[in-house]
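*Asks:* Following is a predicted model, sequence given first.
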Amino acid sequence: MEKKYVAEPYKIKVVEPIAVTTREQREAVIKKAGYNTFLIDSADVYIDLLTDSGTTAMSDHQWAGLMEGDEAYAGSKNFMHLQEAVKDVFGFKYTVPTHQGRGAENILSKITITEGDYIPGNMYFTTTRAHQEMNGGIFRDVIIDEAHDAMKDHPFKGNIDLDKFQALIDEVGADKIPYICVAVTVNLAGGQPVSMENLKTVSKLAHDHDIKVMFDATRCVENAYFIKEREAGYHDKTIAEILKEMMSYGDGCTMSGKKDCLVNIGGFLALNDEDLYQKATQLVVVYEGMPSYGGMAGRDMEAMARGIYESIDYHYIHHRISQCRYLGEKLSEAGIPIVKPIGGHAVFLDARAFYSHIPQEEFPAQTLAAQLYLQSGVRSMERGIVSAGRDKNGNQYYPKLELVRLTIPRRVYTYSHMDVVADSIIDLYENRGNVKGLKMIYEPPVLRFFTARFQPLSS
């Protein structure tokens, strides 16, 4: 009999009870949270698919590493281990530890961006664009058009459009582009990867114009897996070999270690340029801490160093991608509109198609995330017009993709949990016609999706 899923390459040592609530209880919870899933207490959540950031279950080897934490203010041995791991696995010479990925984004933006500079990228990410704009940069999307089509089944929807990149260079001049930000994978496109061939050509075009290539490497191991699976010439290469080649086309990266580095906190900025590194070490003292610990404790650096090596194990990443694919395929077979192909860290529901009767200005994705919690206690995340926010002039962004992200934490849930999620969404879809949208009653000025509040429309 053919197996329906890839079994877990680990065994469970510790369990944590999770909340089983009634619909009546959940109605009170979601109302109190202003219909924003970010504002729900975790104690009121049954299956938490809000994010894969910091929600990883660490291994026994990582937990053992915590006991070897060297909490010296300067020169921690754990920093040496982290630096060695980054150089060995990613290939970058210098490592600046930060409290998480956005700390690295902040420092990179401050040391590279001058007011009026343009930062091209393969679709925006919320905090990345915020740091770029707060430091005077102007984001320009240069991803291929296929990425904005939820139903388009393209193997590398995260690819940079070389014509768009060249057009920006011609328009503003290379001296106004300090670097191109290449996300591997692209979160807001549905966890979509970038091909090795595209990375090579982007790198050549950028470096021909003295433009640096900086990776958002948060989910780079997932990207390496997709290259191995989908790109000719890489089927027989190891994840480690593919990842090292990927990173060789860049000048540095920002990393949220809370994803592919398999830890609950921490990140880093990795660089090859010594001058940029020196500038980064000056700023990390101001915003994070000493260059040898940044925003991290020694024990957390040790756990991250060990997690980096665990992440490139094929059996681990094969199971992770397969679990995500299991959920996506179950939904797709039931006729649920999702982003295709299925990404590496999450399944993305196409809320625009799911609630086709709800206009975008009434927040269909935010509505769907709230309804999913009401239905079953499953927490998810809006990735649509609320996340897109407003431009500097206060005008609303209207992204083509209006999505709900079902983000799967690493080594946390079983396939039975995925079945519960799928069944709940299928029930919602069958009764979708009676659902009304939301109106925003509180909007913060920056990154509004974290703390905005809503209420249901009555008519």
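*Replies:* That came through, no problem. Numbers count the residues shown, from 1 in each chain.

*Asks:* CA only for contacts and neighbour counts going forward, please
*Replies:* Noted.

*Asks:* Spit out the contact partners of Leu205.
*Replies:* Neighbouring residues of Leu205 by Cα atoms under 8 Å, 6 or more residues apart in numbering: Gln166.

*Asks:* how much space is there between it and Glu146?
*Replies:* Distance, Leu205 to Glu146, by Cα to Cα, to the nearest Å: 21 Å.

*Asks:* can you give me the end-to-end distance of stretch 394-413?
*Replies:* End-to-end distance of stretch 394-413 (Cα to Cα): 40 Å.

*Asks:* What are the buried residues along that stretch?
*Replies:* Buried positions in stretch 394-413, judged by neighbour count with 16 or more other Cα atoms under 10 Å: Pro399, Leu401, Glu402, Leu403, Val404, Arg405, Leu406, Thr407, Ile408, Pro409, Arg410, Arg411.

*Asks:* go on, stretch 438-458?
*Replies:* In stretch 438-458, counting by 16+ other Cα under 10 Å, buried: 438-440, 443, 447-456.

*Asks:* next one: stretch 224-242
*Replies:* Ala224, Tyr225, Phe226, Ile227, Lys228, Tyr234, Ile239, Ala240, Ile242.

*Asks:* What's the separation between the second one and Asp391?
*Replies:* Between Tyr225 and Asp391 the distance, using Cα to Cα, works out to 35 Å.

*Asks:* Tell me the one among the buried residues of stretch 394-413 nearest to Thr22.
*Replies:* Leu406 (21.3 Å; Cα to Cα).

*Asks:* In a strand, that closest one, correct?
*Replies:* Yes - checked against DSSP: H, G, I helix; E, B strand; the rest coil, Leu406 lies within a strand.

*Asks:* and stretch 86-98, which residues are buried?
*Replies:* Val86, Lys87, Val89, Phe90, Gly91, Phe92, Lys93, Tyr94, Thr95, Val96, Pro97, Thr98.

*Asks:* can you give me the strands in the stretch 51-200 of the chain?
*Replies:* For the stretch 51-200 of the chain, the strands defined by DSSP state E, counting those that start in this stretch cover 94-98, 118-121, 138-141, 179-183.

*Asks:* dropping in the other structure now:
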Amino acid sequence: MSKFMPEPFKIKSVEPMYFISDERREAAVQEAGFNTFLLKSKDCYIDLLTDSGTSAMSDKQWAGLMVGDEAYAGSENFYHLEEVVKEYFGFKYLIPTHQGRGAENILSTLTIKPGDYVPGNMYFTTTRFHQERNGATFVDVICDEAHQPDLADVPFKGNVDIAKLQKLIDEVGGDKIPYICLAVTVNLAGGQPVSMANIKAVSELCHKHGIKVMYDATRCVENAFFIKDREAGFEDKSIKAILLEMFSYGDGCTMSGKKDCLTNNGGFLCMNDEELFLEAKGMVVQFEGMPSYGGLAGRDMEAMAIGITESVEYDYIAHRVNQIRYLGERLEAAGVPMVKPYGGHAIFLDARAFLPHLDQQQLPAQALAAAIYRTSGVRTMERGIVSAGRDVKTGKNHVPKLETVRLTIPRRVYTYAHMDYVADAIIELYKNRESIRGLEFVFEPKVLRFFTGRFSEI
């Protein structure tokens, strides 16, 4: 196994963790309907449900909360955030939102007409929901390698397949494609990055046909690290410089500040188009708040501005990615199947290979996530057929090629010792995997069913 430097921070404040009994865990998973989203936080020993809003903030961020300007309009913290976003992202205009979902809603509502198409390098749940809600059809244009979990020697499995994108443009015309949603990194592919060369090629093709390039920038710092680590010509460039070059090829972005901005709340929408900016300002007033706070407190904007500057520090982001590598290497050494190469925010277990005795319609990823909690108290989440949802036209299940369980590592929260516990628990479960039974829905919401759906064992 690789050798890694220890955590690049000192612990100043601690939160107790409690390990509950087998009996209480069994009662908890039954009460939650085998849905890890419905478990109570207090019943989870190590919580790897998500990296969204779960970061530990720094001493400087906590200090920043104390200078929150809570004015209803014109908060000083908004101007600080605007300055930092321009410096690190390079876009002209900023609309703060309560989280990334608010930015997705504004972008989709203002740019999509019924009958449009939105290509993207693999779907994301809430993003596709907003696109479809406004009448668009999502088209996956990611490279084929992204759908092959055990293919390890592809450094940029998040890349757009330019031929697929060109085919869509030829079939429907550029006027039917308001923008491409370019995720950096690609969450559901396993946190896989996009190369700078691919970003440039996408930009050139889209702009040739009048199509905007809008990034899902949620984990853009992780993507910049992978470019520095894996793409020739970038090894000596700073993370900040790589970020600026990445975004220079696009027209705007949606951002969940709850990930790479290292905050527990917030997000924003960026763009270079002044007309779109003015429309977005009008819409944010209707649904979020004044354009100078967008549903956020001043202190939240201050913490986000500071978090952006901290996120590009090399020691921080190198440790962030290496912690995922450490967990992945431990699991891989024991033969546990997963998406490779390891991504930037999580390890994605290959649930179909982990549980070959279950058919995909028996929801193997959901079953595996529940089993991990049952045996260890570690909360993870399903990213497979349940998350994929149903086709809005046919009502049939989307059947993704990737059926995974995501072990999502919060930023600056857990140590390598915690990763050892997680690895040991999953390795032991893998040895006894035949005992895991499939699941079926007993309650299925109409949209975003993975959040609140309930299941029972088959």
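*Replies:* On my side now, so go ahead. Being a predicted model, the structure only gives us computed values, none of them experimental.

*Asks:* Now the TM-score, please.
*Replies:* TM-score for the superposed chains, counting by TM-score structural alignment, normalised by the length of structure 2: 0.99, backed by 456 aligned residues with a Cα RMSD of 0.8 Å.

*Asks:* Just want the most central residue of structure 1.
*Replies:* In structure 1, the residue lying closest to the centroid (Cα atoms, centre = their mean) is Asn187, at 4.8 Å.

*Asks:* shouldn't that one be in contact with Thr126?
*Replies:* No - using Cα atoms under 8 Å as the test, Asn187 of structure 1 is too far from Thr126 to be in contact (10.0 Å).

*Asks:* Can you get me a residue count around the closest residue to Gln132 of structure 1 other than its chain neighbours?
*Replies:* Once flanking residues are discounted, Gln132 of structure 1 sits nearest to Ser109: 5.6 Å by Cα to Cα, 6 or more residues apart in numbering. Neighbour count for Ser109 of structure 1, taken as other Cα atoms under 10 Å: 23.

*Asks:* now Gln362 of structure 2
*Replies:* As a burial measure, Gln362 of structure 2 scores 18 neighbours (other Cα under 10 Å).

*Asks:* before we move on, what about the one 10 residues further on?
*Replies:* A count of nearby residues for Ile372 of structure 2, using other Cα under 10 Å, gives 23.

*Asks:* Which of the buried residues of stretch 438-458 of structure 1 fall within strands?
*Replies:* Leu438, Lys439, Met440, Arg453, Phe454, Gln455, Pro456 (DSSP state E).

*Asks:* can you pull the contacts of the last one?
*Replies:* When you say that, I think you mean Pro456 of structure 1. Pro456 of structure 1 is in contact with Lys436, Gly437, Leu438, Lys439, counting by Cα under 8 Å, 6+ apart.

*Asks:* re earlier: considering the ones in strands among the buried residues of stretch 438-458 of structure 1, which is situated nearest to Glu71 of structure 1?
*Replies:* Distances from Glu71 of structure 1 to those, taken as Cα to Cα, are shortest for Arg453 (40.3 Å).

*Asks:* right, and that closest one touches Gly34 too?
*Replies:* Yes - contact criterion Cα under 8 Å: Arg453 of structure 1 and Gly34 qualify, at 4.4 Å.

*Asks:* in which helix or strand would I find the nearest residue to Asp236 of structure 2 once chain neighbours are set aside?
*Replies:* In this structure, Asp236 of structure 2 finds its nearest non-sequential neighbour in Lys228, 7.5 Å apart by Cα to Cα, 6+ apart. Per DSSP states H and E: Lys228 of structure 2 is located in helix 220-230.

*Asks:* What range does that helix cover in structure 1?
*Replies:* Counting by TM-score structural alignment, helix 220-230 of structure 2 falls onto residues 220-230 of structure 1.

*Asks:* What is the mean deviation of that stretch from its aligned residues in structure 2?
*Replies:* Compared with structure 2 after fitting, stretch 220-230 of structure 1 deviates on average by 0.2 Å (mean Cα distance after the TM-score superposition for structure 1).

*Asks:* Can you list the neighbours in contact with that stretch?
*Replies:* Under the contact criterion Cα under 8 Å, 6+ apart, stretch 220-230 of structure 1 has outside partners 155, 184-185, 192-196, 234-239, 242-243, 246, 260, 311-312, 317-318, 321, 344-345.

*Asks:* Tell me which of these fall in helices.
*Replies:* Met196, Ile239, Ile242, Leu243, Met246, Ser311, Ile317, His318, Ile321 (DSSP state H).

*Asks:* Just the buried residues of the residues you listed.
*Replies:* The neighbour-count test (16+ other Cα under 10 Å) marks Met196, Ile239, Ile242, Leu243, Met246, Ser311, Ile317, His318, Ile321 as buried among these.

*Asks:* wait, what's in contact with the residue lying closest to the last one once chain neighbours are set aside?
*Replies:* In this case it means Ile321 of structure 1. Excluding its sequence neighbours, the residue lying closest to Ile321 of structure 1 (Cα to Cα, 6+ apart) is Gly344, at 5.3 Å. Contacts for Gly344 of structure 1 were tallied using Cα under 8 Å, 6+ apart; they are Gly191, Gln192, Glu222, Asn223, Arg320, Ile321, Cys324, Arg325.

*Asks:* if I pick the fifth one, what's in contact with it?
*Replies:* Looking back up the chat, that one is Arg320 of structure 1. By Cα under 8 Å, 6+ apart, the residues touching Arg320 of structure 1 are Gly344, His345, Arg410, Arg411.

*Asks:* Also the second one?
*Replies:* Residues counted as contacts of Gln192 of structure 1 (Cα under 8 Å, 6+ apart) are Phe156, Lys157, Gly158, Val184, Thr185, Val186, Asn223, Pro341, Ile342, Gly343, Gly344.

*Asks:* now with 6 Å?
*Replies:* By Cα atoms under 6 Å, 6 or more residues apart in numbering, Gln192 of structure 1 lies in contact with Lys157, Gly158, Thr185, Val186, Gly343.

*Asks:* okay, now the aligned partner of Phe79 of structure 1 in structure 2: neighbour count?
*Replies:* Under the alignment (TM-score structural alignment), Phe79 of structure 1 pairs with Phe78 in structure 2. Neighbour count of Phe78 of structure 2, defined by other Cα under 10 Å: 28.
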